[in-house]
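K.L.:
Below is the sequence, then the predicted model.
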Amino acid sequence: MSSNAALERLLGIMAKLRDPDGGCPWDLEQSFATIAPYTIEEAYEVEDAIRRNDMPALRDELGDLLLQVVFHSRMAEEAGLFDFEAVADGISDKLIRRHPHVFGDVQVDKPDAVHVNWESIKAAERAEKEKQSPPDISPVLAGVTSGLPGLTRAVKLQNRAARVGFDWPDKAPVFSKIREELHELEQEIQNNGSSESITEEFGDFLFVVANLARHLKLDPEDCLRFANRKFEKRFSSMENILKSDGKDLADCDLATMDAAWNKAKDLEKIAD
């Protein structure tokens, strides 16, 4: 089956699922808002398959992600907004516009030059969007979507601010700011602050932690995903250690679990 035929088949299936006459009740009741969480989830599952180097899974996950694009496009077409063809044409136009060294007469010979040119074109595009930004949002920060994960969006906002010089020169003052924000959070908790005030202080703390990741040239989301995976692995190892001792996790006190946790850590060091 050709690529065009495969895509037409998928678009036809989606149209049938959304057909009020005989379509799927679940698909028919969905909206952009209800489908959006699935779109985000599928993108993360693509990343997970890549990280595990599982190519069969990557094929499946890319299909699931493509379904999200088709689903949104179909709902937009039904509402008279745009269709899948407009989406494909839009990204094609953008790729051509951002690659004048391939589709135009701009000459570049190194990847760094391509990156500089790409950023210059993006800056021009942002300038156009900034003209339409809400009056209460700085043009410098306009266009950083609120749908991003919090830590990722924090880094993007900080990068935008850094472009105009609003940034610490190195890591040292970031560490000081982290200690300051942690102290303010502790004080708010000790003073029995409101849920809102504690939430605000905790957010300030996370925002500065994200800034430290940026200065270290780390992706805070990647760091947290790594920590999550390490916790999962170590917790499972702890549970297996307890089981080998004839103990059920639900019946163990914290001291017993903590001892098994430390044993799991020691086993990791031996394995390394």
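P.N.:
That came through fine.

K.L.:
can we go C-alpha only for contacts and neighbour counts from here?
P.N.:
Fine.

K.L.:
what about the helices in the stretch 1-150 of the chain?
P.N.:
3-17, 25-28, 32-51, 55-78, 84-98, 100-103, 111-130, 150-163 (DSSP state H, counting those that start in this stretch).

K.L.:
As JSON lines, those with mean neighbour count and distance to residue 211 would be great.
P.N.:
Converted to JSON lines, the helices of the stretch 1-150 of the chain look like this (neighbours: other CA atoms under 10 Å; distance: least, CA to CA, whole Å):
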{"stretch": "helix 3-17", "mean neighbour count": "14", "distance to residue 211": "42"}
{"stretch": "helix 25-28", "mean neighbour count": "12", "distance to residue 211": "41"}
{"stretch": "helix 32-51", "mean neighbour count": "14", "distance to residue 211": "23"}
{"stretch": "helix 55-78", "mean neighbour count": "17", "distance to residue 211": "30"}
{"stretch": "helix 84-98", "mean neighbour count": "13", "distance to residue 211": "29"}
{"stretch": "helix 100-103", "mean neighbour count": "14", "distance to residue 211": "34"}
{"stretch": "helix 111-130", "mean neighbour count": "13", "distance to residue 211": "22"}
{"stretch": "helix 150-163", "mean neighbour count": "17", "distance to residue 211": "6"}
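
K.L.:
And here is the other one:
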Amino acid sequence: MTQTPDPDRESYTLADLKTLMARLRDPETGCPWDLEQTFQSILPHTLEEAHEVADAIEREDYPHLKDELGDLLFQIIFYSQIGTEQGLFDFDAVVDNLVRKLLRRHPHVFPDGTLASRIDPDNRPDQDAIARSWEQIKAAERALRDEPADAGPASRLDDIPGALPAMVRAEKLQRRAARHGFDWPDIGPVFAKLEEELGELREAWSEALENPDKRDALEDELGDLMFVCVNLARFLKVNPDTALRRTNRKFETRFRAIEAALAEQGRELEQESLEALDAIWQSVKGVENKR
């Protein structure tokens, strides 16, 4: 039986969403699928929703963005409901912790650490001072955390999650190191390093062709090259993950255009030569900018 939303309600609120989530997880009358979920089982959905938010923003599909943000918010509500059931935390505790953390990290906006406090606009610090303060505050937070006995010496890189996508984590590692003076002086040496790593990759590839046992070295060199590419993106002030997603979309659009062009002529992709396919590829370049 299909139900329609309550026609008497002008709009639903966050409180309604929390109520809905509790109903979905009700042991007796809830949804069987929702009842089976755990922190671990929801995680892949959370990552997917976050990427869909990013995709909507990059495509400037703002009507769709509203839906995607709602889906992402639902993930937080879901985690919070499970946390409530297990006596770990609830949604209100998540919000309270977040507000306190942001108040603590923004003394240039909330000098007394309260929402009521205000800073003198004429004495607002500059961006460099704010960045230094932010790093000092986060360092103090790291120092206060309980670390395992075998955690080893504290590092300025400690709170960069190991589970981040590799490219995202590479950029965060580089930015953190750069804040502490470990960085190239300008972009010139980065280009030089890129050429150096490319040469080392070619050498490792040649050696791997002769000796398959050296394929680990090939992987190392490819990783080094990609790490430098992330560094280059940082100096160019380009987000590497965003740039790669943009190229993915460009490739997909052009490849689909090739398929369409061949279909119009009654030709099959797999039966065409690489030269013929490249000629069509060249002819459809720029098609993604015409849509």
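P.N.:
Alright, I've got the coordinates. As the structure is a computational prediction, the values presented were derived from the model and not from experiment.

K.L.:
Residue 175 of the second structure corresponds to which position in the first structure?
P.N.:
By TM-score structural alignment, residue 175 of the second structure lines up with residue 159 in the first structure.

K.L.:
Please apply the same query to residue 256 of the second structure.
P.N.:
In the first structure, residue 256 of the second structure lands on residue 236 (TM-score structural alignment).

K.L.:
Count the residues that sit near the residue nearest to residue 139 of the second structure when sequence neighbours are not counted.
P.N.:
Take residue 139 of the second structure and drop its neighbours on the chain: the residue closest to it by CA to CA, 6 or more residues apart in numbering is residue 156, 7.4 Å away. Close neighbours of residue 156 of the second structure, defined as other CA atoms under 10 Å, add up to 15.

K.L.:
do you know how far the equivalent of residue 145 of the first structure over in the second structure is from residue 168 of the second structure?
P.N.:
Counting by TM-score structural alignment, residue 145 of the first structure lines up with residue 161 in the second structure. Going from residue 161 of the second structure to residue 168 of the second structure by CA to CA, to the nearest Å gives 10 Å.

K.L.:
do residue 30 of the second structure as well
P.N.:
38 Å.

K.L.:
what do you get for residue 18 of the second structure?
P.N.:
In terms of CA to CA, residue 18 of the second structure sits 32 Å off from residue 168 of the second structure.

K.L.:
how deep is residue 141 of the first structure tucked in, by neighbour count?
P.N.:
By other CA under 10 Å, 17 other residues sit near residue 141 of the first structure.

K.L.:
Actually, residue 154 of the second structure.
P.N.:
10.

K.L.:
Against residue 141 of the second structure, how distant is it?
P.N.:
Distance from residue 154 of the second structure to residue 141 of the second structure, by CA to CA: 12 Å.

K.L.:
Residue 202 of the second structure now?
P.N.:
44 Å.

K.L.:
ditto for residue 80 of the second structure
P.N.:
23 Å.

K.L.:
cool, and residue 230 of the second structure?
P.N.:
28 Å.

K.L.:
Against residue 235 of the first structure, how distant is the residue nearest the centre of the first structure?
P.N.:
Residue closest to the mean C-alpha point of the first structure, counted by CA atoms, centre = their mean, is residue 149 at 5.0 Å. Distance of residue 149 of the first structure to residue 235 of the first structure, computed by CA to CA: 25 Å.

K.L.:
Repeat that for residue 147 of the first structure.
P.N.:
Residue 147 of the first structure is 31 Å from residue 235 of the first structure, by CA to CA.

K.L.:
Same check on residue 18 of the first structure?
P.N.:
43 Å.

K.L.:
Who has more neighbours out of these two?
P.N.:
Neighbour tally, residue 18 of the first structure and residue 235, criterion other CA under 10 Å: the higher count belongs to residue 18, 22 against 17.

K.L.:
Alignment lookup: the more buried one to the second structure.
P.N.:
Residue 18 of the first structure maps onto residue 25 in the second structure, by TM-score structural alignment.
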